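Undergrad: Generate coordinates for the sequence data below:
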Amino acid sequence: MSSSSHQAHRPDGSRGRTTRWDEGIPPMLRPLVRAYLLGYVSSVAPRLLTLLLQHLTRRKLKRQAQEPATTPAGAQPQKNGEPFLEALQRILRGGLDWQRFPTFCAVLVGGSTLLERPFSVVFSQLANNLSEIARRRLSRWCASFTAAWLSLRLLQSKQTPSFTDTLPSANGTPPKTIHYAGRTLDLTFFAVTRALDVIGGELWHRRRLRRRRQVPQNPGWSSLESAVSRLTDPAIFALSSGLIMWTWIYLPSRLPRAYNKWIGSAAAVDGRLIEALRLCRTGKLRYGLDTGCANLLGSMCADYGWPEEWGNPAKSVPFPCEMVHMGCGPSCEYHAVSRFARSFRWAMATYLPLSLLLALGRSSDHRRLPAGLRRALLSAARSSAFLATFIALFYYGVCLARTRVGPSVLGKDAAAREKIDGGYCIACGCLLCGWSILFEHPGRRKDLALFVAPRALATLFPRRYALDKQWRETLVFAASTALVFTCVRENRARVRGVFGSVLGSVLQA
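TA: Got it, this is the predicted structure:
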């Protein structure tokens, strides 16, 4: 029998409902407990996986180097000298901190459900002219708004070194410590994106209802409306990912450090090449002039065995596109194909093990296991093709602007080449890369679009800002979250994707 079944055999042979793990918890407290456990797992599991992978990698390197172990098994020191077991305990204990994400989830979800009854009583007395549905929705919105405000303030109360500066003393005065806001911006932009998606979905749904009333003989979408419906999520992903790539090239400080590192690993590009493009944009690297930047790409020419003058902007106008290819030869098309192949292998090494583990976990019947493994393989291959196409399109977009199309449109003189390498080539790559989303399964496009949209929105704002402006962020987060929580309890289908399903399950009594 499937483990997901809600039926079980009783001792007398009859069938009854299976007992849920939270059956013994009072119904009003179940959302709070679910939220805390989900928050704990989501915050601790990635750290545990990283710790385990680092531990296994070090053990493998030690065996390959045939170095004798200096610490007992299971207690290998980490990069900072911390033994494995101590690091494990630190991660597990860290998730229990009351100012961390699990407590935030518990206060947010628990407060939105527990405060609904008091608000309902208040509005039934103060707003008895409203309908019962209106009072219920208003009570849920106010309860969620209050819980969201308090939960975010809880996270914001924790001070961290990256959002703290100490000004040196002057004229005998003691050093001054300045605290900045911005730690919770990612959560705020996530809530804003979800709220905008809910509003857009509701407006689009009402438009469809009006069309059904106005054109009853043809209640479906027109060709234009169908195209808009199909391409909205891909367009959101393409615009968002293009903005993220632009930021990664020119404003990397506006991206989280982990995000910067992951994009750098996927791009596999020489940092000197990125620096040269940044210098082109700021005007510090000028074609036909000696501005002191010859050593930057000159060292790259020496490493790759290219002529030294290729890296000198005073002699090479522009530097050859073969330098962008980083050893793949002069053909831009061959470089794009090569990038696709290398990126596909890199992505499969990540996606395939995860897909196989999920397939094994879902297959309760061994007879269905081969079919599940085939689906896992196809899913991993499709996701890997999407990511590989993303990378290949970005690089080929750069080559299109630098070699294939750009010179014919903007010109081939030094000024035109500076414009191309100063931003046009990167912009072309950013515009093309995101449309690789069309390779992904249509069901996953909305999740991917809603995943990258908050990160793209965050690139438009500084990562830190004055602490006295923090109330604005808290207000925006609370209002957006209240809208999403109220909607998921009134109409769960309006909150799209995996997040809507998870949130609906957590909020269920």
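Undergrad: rest of the way, CA atoms for contacts and neighbours
TA: Fine.
Undergrad: quick one: the helices in the stretch 401-509 of the chain?
TA: Ranges of helices in the stretch 401-509 of the chain, per DSSP state H, counting those that start in this stretch, are 406-410, 414-419, 425-433, 442-458, 470-490, 497-507.
Undergrad: Let me have those in TSV, adding distance to residue 88 and mean neighbour count as columns.
TA: Compiled in TSV, the helices of the stretch 401-509 of the chain are given as follows (distance: least, CA to CA, whole Å; neighbours: other CA atoms under 10 Å):
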stretch	distance to residue 88	mean neighbour count
helix 406-410	53	15
helix 414-419	51	18
helix 425-433	39	24
helix 442-458	29	19
helix 470-490	33	21
helix 497-507	28	16
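Undergrad: Tell me which of those lies nearest to residue 148.
TA: helix 470-490 (4.8 Å; CA to CA).
Undergrad: what helices or strands is that closest one leaning on?
TA: On a contact count with 3 or more CA pairs under 8 Å, 6 or more residues apart in numbering; DSSP states H and E, helix 470-490 meets helix 132-156, helix 185-214, helix 497-507.
Undergrad: Let's compare: structure for the following, please.
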Amino acid sequence: MTSPRQIQDKLGKAAPPILRPVLRAYVLGYASAVAPRVLTLILQYGARWRKGRGLEREAQPQRDSFAASLRHVLCSGLDPQRFPAFCAALVGGTTLLDILIGRLINRLRTKLSAVARRRLSIWISSFIAGWLSLRLLQSKKTKAYAAETSANENDKQKPIQYAGRTLDLTLFAATRAVDVVIGELWSQRRQRRVAAGRWSWLDSFISNMADPSIFAASCALIMWAWFYAPSGLPQSYNKWISSAAAVDPRLIEALRRCRKGELRYGEETGQAPLLQAMCEDYKWPLEWGDPARTVPFPCEMVHMGCGPSCEYHALSRFVRSFKWSMATYLPLNILARSKNLTGFRRALVSAARSSSFLATFITLFYYGVCLARTRAGPHLGNKHDVTTRQTIDAGVCVGCGCFMCGWSIFFEAASRRKDMALFVAPRALATLLPRRYPLEKQWRETLVFAFSTAVVFTCVRENRSRVRGVLGSVLGSVLET
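TA: As a prediction, this is how the structure comes out:
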């Protein structure tokens, strides 16, 4: 099977040098946009086929449905207002405009050095290409960012279009631009201090802890949003986190009601049926689920059938999460690495490490909740005080779990921590911003994206190693003429 890289190489040899970045960007954008959807479609069809084996009458309709869905996925990637065309416009606009703008700057009588003129040309061309390419994506209208409203009830409703569909992409670019700028400033500071013999253990500690701290803080924001403001996360994120967490939704709803003040300990507020239904399913005393009689509801309910021990529950969570993660990571790593016995061993080690990371992430979150509810939190104050218990379950316990879970990043290899930190950081920032906002303010987002893109692309063209992680190597290879 021909890989996207091989397709890029073949197209590169056949196309003129000036058009090669455009073709590379389009092929890479098409592959990244379509391949995951095709894989999901194949897995879904395979699951339906296994369930319906032997039903000959359903076989042909299933094949027709699969073919139609596959055709739709493949053709949708060719839409000029989608991600592949955006990638081509961004990269192609940058490289083509760079030639024109570079010639124009060279003709002007300026006191800038040749290097400065070169950087200015790249920055301006990247800024213009970033602005226009994002506007191309933003021009596509979707139902998710539309609404109907009217001034009066009797008036005809008018459609209103909102902005925000490209917010994740903008935050990704902005995060990368900030990383480039801070990284360059820190590198210059390090060179000065090393030359002066003043580089200290504290400087080394900050360098080593920067990425883990970014990851932990970002995960804390994401998990807090998943718990209390799920609308601030993409639906796919909510679904995946819920699947990994494997928690009874009634328990989450109870803690949410505690935070809203709807469920109050020591008072009859009509909230008992929520957790009492859970008590019936798990064969617990019904009084456990009544906040007017039980303050607080036992931590055993958080363990969901693992018994009263918080430590045993944490251990069982790790084992279950590790198995769940290995079922996901191991096949992917085997497909990517296992060309021989050595490759299989590496795939196994990589899958085990990633599974340990995710299992520890989930375990630390749950144990953080237990730590605040049972093991430590109540002993910091009056553990028999209803107000203290209400405060803990109204947000302190979840906050403790959110704070702890991200430090599982230390189970991952140091080389991967920077990529993971820069992956979750824009998604964490998105939880602090509205998913939809008025269309007339969209120019601000476009400006941020264009400026950030100009910073990153200029750095890639001048100093590729400054753009950390996989992105730097990918952009460097794509922008080559």
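Undergrad: How close are the two chains, by TM-score?
TA: TM-score for the superposed pair, counting by TM-score structural alignment, normalised by the length of structure 2: 0.96. Supporting figures: 474 aligned residues with a CA RMSD of 1.6 Å.
Undergrad: related to what we said a few turns ago, can you tell me which of the helices of the stretch 401-509 of structure 1 is nearest to residue 306 of structure 1?
TA: Of all those, helix 414-419 sits nearest to residue 306 of structure 1, with 20.8 Å by CA to CA.
Undergrad: start and end residues in structure 2 for the closest one, please.
TA: Alignment of helix 414-419 of structure 1 against structure 2: residues 386-391, by TM-score structural alignment.
Undergrad: nearest to residue 257 of structure 1, of the helices of the stretch 401-509 of structure 1?
TA: When the helices of the stretch 401-509 of structure 1 are compared (using CA to CA), the closest one is helix 442-458, at 12.5 Å.
Undergrad: ok, and what's touching that closest one?
TA: 185-186, 189-190, 192-194, 233-234, 236-237, 240-241, 243-244, 254-255, 437-438, 496-498 (CA atoms under 8 Å, 6 or more residues apart in numbering).
Undergrad: Give the aligned range of it in structure 2.
TA: On structure 2, the counterpart of helix 442-458 of structure 1 by TM-score structural alignment is residues 414-430.
Undergrad: Just say helix, strand or coil for residue 148 of structure 2.
TA: Using DSSP: H, G, I helix; E, B strand; the rest coil, the structure places residue 148 of structure 2 in strand.
Undergrad: Skipping adjacent residues, who's closest to it in space?
TA: residue 159 (4.3 Å; CA to CA, 6 or more residues apart in numbering).
Undergrad: Three-state assignment for the one you found, please.
TA: strand.
Undergrad: and the aligned partner of it in structure 1, how many neighbours?
TA: Using TM-score structural alignment, the equivalent of residue 159 of structure 2 in structure 1 is residue 177. Applying other CA atoms under 10 Å, we find 10 other residues in the vicinity of residue 177 of structure 1.
Undergrad: repeat for the one 10 residues further on
TA: Around residue 187 of structure 1 there are 15 other residues, counting by other CA under 10 Å.
Undergrad: ok now do it, which residues does it touch?
TA: Per CA under 8 Å, 6+ apart, neighbours of residue 187 of structure 1: residue 477.
Undergrad: What residues sit buried inside the helix ranked longest in structure 2?
TA: For structure 2, the helix with the greatest residue count under DSSP state H is helix 20-51. Buried residues in helix 20-51 of structure 2, counting neighbours by 16 or more other CA atoms under 10 Å, are found at 20-31, 33-34, 38, 41, 45, 49.
Undergrad: Translate residue 267 of structure 2 into the numbering of structure 1.
TA: Aligned counterpart of residue 267 of structure 2 in structure 1: residue 289 (TM-score structural alignment).
Undergrad: Setting aside sequence neighbours, what's the nearest residue to that match?
TA: Per CA to CA, 6+ apart, closest to residue 289 of structure 1 is residue 314, 4.6 Å.
Undergrad: would you say that neighbour is within a helix?
TA: No. Counting by three-state DSSP, one finds residue 314 of structure 1 to be coil, located in no helix.
Undergrad: aligned partner of it in structure 2?
TA: For residue 314 of structure 1, the aligned residue in structure 2 is residue 292 (criterion: TM-score structural alignment).
Undergrad: What residues does its match make contact with?
TA: 264-269, 272.
Undergrad: Which members of those residues occur in helices, if any?
TA: Among the contacts of residue 292 of structure 2, the residues falling in helices (DSSP H) are residue 272.
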